[in-house]
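Student: Could you work out the structure for the sequence below:
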Amino acid sequence: MINRVRNVGYSDRTPFLSAAVSVGLRGEIDQIIDLQIEQWYETVPQAAHLEGKDVNSLYYKRHLIETAWRIRLLRVAEAKALVEIAKVSPVAAQIWAQYEQEEMLHDDLFIQDLERVGVNRQEFLATEPYLSTKLLTGFFSYLLDHEGPLGVVAYSYLVEYVNVKLEPRKLQALKVSVGEAMIVGQISHSHTDINDDHPGEVWSALRLLIKGEQDIAALKGYLAEHQRILAMYFSELYIDTLAKPQKTEA
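Tutor: Got it, this is the predicted structure:
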């Protein structure tokens, strides 16, 4: 009889990328993301707003709300991704599971910071996520159903790389504009990303999901697509807050 069992991740356990080639590819991917960051600052409305001295209160609160919603919504798809990753590489699945364990409940860190600036949990729950967040969540589901888990993991690498590179600068600015005692949750989140080396952790899983040159090409495409959807969010945020006539808060 022929064994019909498939999708257990053991068909070929030799990584397509050797350790040395993986380091080289990661450097190339990081350069691509660096170029995307430059493009981001040039094209996204008020891209550096949270790094400035005069942070708009509505913008700041709405961004915290949306960040918490993105974590809540995406963790469902990211949990489903674990199943698909396990079919390709059990080792990558173990790494991904550890990463998700560290990130899974970080929505509460942002909700705690919201409460520090006067937005309670009821107000958070009453605020519907932006369309861009829904589209990102739907894109994850599409990827898992029709293309595989590589694009989902690629998103985490993009976000973690950018966070570790830019978040310390943003948090330093927020300490001045908002107050260090008001951003404790965000500091804790950043501390985990940096000290647990989340970019490295995600890359370790990503490397094992790359099975050929076609996956390398797909990875680069995913980075550009994720950037477009994230840019949609920041445009929505800008239109919903900074672009509106400003009211003086009591």
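Student: okay, CA-based contacts and neighbour counts for the rest of this
Tutor: Fine.
Student: Now the residue nearest the centre of the chain: which helix or strand?
Tutor: The centre of the chain sits closest to V159, judged by CA atoms, centre = their mean, with a distance of 3.8 Å. Per DSSP states H and E: V159 is located in helix 150-174.
Student: Helix or strand next in line after that helix, which one?
Tutor: Going down the chain from helix 150-174, the next helix or strand is helix 184-195, by DSSP H and E.
Student: That next one - contacts with which helices or strands?
Tutor: The helices and strands touching helix 184-195, judged by 3 or more CA pairs under 8 Å, 6 or more residues apart in numbering; DSSP states H and E, are helix 107-116, helix 150-174.
Student: report the angle between the axes of the first one and helix 184-195?
Tutor: Meaning helix 107-116. Angle of helix 107-116 versus helix 184-195, following axes from the mean of the first three to the mean of the last three CA atoms, to 10 degrees, is 150 degrees.
Student: all strands of this protein, in order?
Tutor: In the chain, no strands are found when defined by DSSP state E.
Student: For I85, find the nearest of the helices and strands packed on helix 184-195.
Tutor: Closest to I85 of the helices and strands packed on helix 184-195 is helix 150-174 (CA to CA; 8.2 Å).
Student: Show me which residues of the closest one are buried.
Tutor: Using 16 or more other CA atoms under 10 Å as the test for burial, helix 150-174 gives 150-164, 167, 170-171, 173-174.
Student: and what of stretch 34-47?
Tutor: I37, W40, V44, P45, Q46, A47.
Student: Identify all contacting residues around it.
Tutor: Where contact means CA atoms under 8 Å, 6 or more residues apart in numbering, the residues beyond stretch 34-47 that reach it are A48, A224, Q227, A231, F234, S235, Y238.
Student: run this one through as well so I can compare:
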Amino acid sequence: MTITTDAQSGQIRNHFRDEVESLLVREMERMFDTVPFTREFHAGTATDADYYRRHVVEIIQRIRLNNEVDAYSLYRMGSRHDRLAQKLARYLEEEYGHDAMFLQDARRLGLSREDVLSTPPFFATDLLIGFLYHSIHVDGPMPTMVWNWFVEWYSDRYNERITCKAEEHLGRDMVRGARAHLAFDADEGHVELMFSTVADVVRSERDAERVKQYLVRFVRLVGMYFQELHDATIGGAIDETVAA
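Tutor: Alright, predicted model coming up:
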């Protein structure tokens, strides 16, 4: 399978996109079935102040770490993938500084910049970032493009609901940064931009299968993160109640 952006291959490209989006929905459903509180959180039917606050901290950490991974991937591409590098450079430039939006929310939620930046990422985030660096050496720019598209797909599908529930529960001021970030991504068309980079790296059936493998692994790592988030917040509170 060769996926390009030529008009003649649009049908193949759309079919491939349908396949990988269906795969993502199935994998996310598997996560919702196995990781506590994820279904309610992503559906926008429930939230928790401690859970959401710690989630904002991890978003900030992950944005900063992900920008470094993108810069490294861009460096590794050199001049071998000019079109792809141009798209990634645009995306990276537009994403830089977005941690500041969430830092404003963190401050309103009672956390200083020092509090946030001194909080170690969860182990699942360490695994994710390490896996991305390793995968760049194995498959070149592909894992970076797949991860970035997944992040944008996830944000487009779930973050509006998550933010609405947090706003309802915690107040509008607590999600101003999150709302600004949602508006920015929508205005810049990041979902489409990053899927075009995935299409650019798929030149064969093997490449298409590798994209799917990466997506499955990324969702599993995200599931590990949400399990850790639950255990450190809601789960910890339940354990303390039981112990008392």
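Student: Quick one: the helices and strands packed on helix 184-195 of the first structure as a markdown table, columns for distance to D193 of the first structure too.
Tutor: A markdown table is the format used below for those (distance: least, CA to CA, whole Å):
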| stretch | distance to D193 of the first structure |
| --- | --- |
| helix 107-116 | 13 |
| helix 150-174 | 7 |
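Student: any idea which helix is longest in the first structure?
Tutor: helix 57-88 (DSSP state H).
Student: Tell me what angle that helix forms with helix 184-195.
Tutor: Angle between the axes of helix 57-88 of the first structure and helix 184-195 is 40 degrees (criterion: the same axes, to 10 degrees).
Student: Report all helices and strands that helix 57-88 of the first structure contacts.
Tutor: In terms of contacts (3+ CA pairs under 8 Å, 6+ apart), helix 57-88 of the first structure is packed against helix 90-103, helix 107-116, helix 131-146, helix 213-240.
Student: got TSV for the ones you listed, with distance to I32 of the first structure too?
Tutor: Output for those, formatted as TSV (distance: least, CA to CA, whole Å):
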stretch	distance to I32 of the first structure
helix 90-103	23
helix 107-116	28
helix 131-146	21
helix 213-240	8
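Student: Out of those, which one sits most buried?
Tutor: Comparing these by mean neighbour count (mean count of other CA atoms under 10 Å), helix 107-116 ranks first with a mean of 20.
Student: Give the aligned range of it in the second structure.
Tutor: Here helix 107-116 of the first structure aligns to the second structure at residues 99-108, judged by TM-score structural alignment.
Student: same deal with stretch 135-145 of the first structure?
Tutor: Going by TM-score structural alignment: stretch 135-145 of the first structure matches residues 127-137.
Student: average distance between that stretch and the first structure?
Tutor: Its aligned residues in the first structure lie a mean 0.8 Å from stretch 127-137 of the second structure after superposition (mean CA distance after the TM-score superposition for the first structure).
Student: who's in contact with that stretch?
Tutor: With CA under 8 Å, 6+ apart as the test, stretch 127-137 of the second structure has contacts from L65, N66, V69, S73, M142, P143, T144, F218, L221.
Student: From those residues, pick the one nearest A183 of the second structure.
Tutor: Taking CA to CA as the measure, A183 of the second structure sits nearest to N66 out of those, at 20.0 Å.
Student: Map that closest one onto the first structure.
Tutor: By TM-score structural alignment, N66 of the second structure lines up with L74 in the first structure.
Student: follow-up on the earlier one: CSV for the contacts of stretch 34-47 of the first structure, including distance to M104 of the first structure?
Tutor: Compiled in CSV, the contacts of stretch 34-47 of the first structure are given as follows (distance: CA to CA, whole Å):
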residue, distance to M104 of the first structure
A48, 27
A224, 25
Q227, 22
A231, 24
F234, 23
S235, 26
Y238, 27
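Student: Now for the residues you listed: which two are most distant?
Tutor: Most distant of the contacts of stretch 34-47 of the first structure, by CA to CA, are A224 and Y238, 21.0 Å apart.
Student: re the thing from before, the helix holding V159 of the first structure packs against which elements?
Tutor: Helices and strands touching helix 150-174 of the first structure, by 3+ CA pairs under 8 Å, 6+ apart, are helix 19-43, helix 131-146, helix 184-195, helix 198-209, helix 213-240.
Student: Out of those helices, which gets nearest to K61 of the first structure?
Tutor: With CA to CA as the yardstick, what comes closest out of these is helix 213-240 (10.5 Å).
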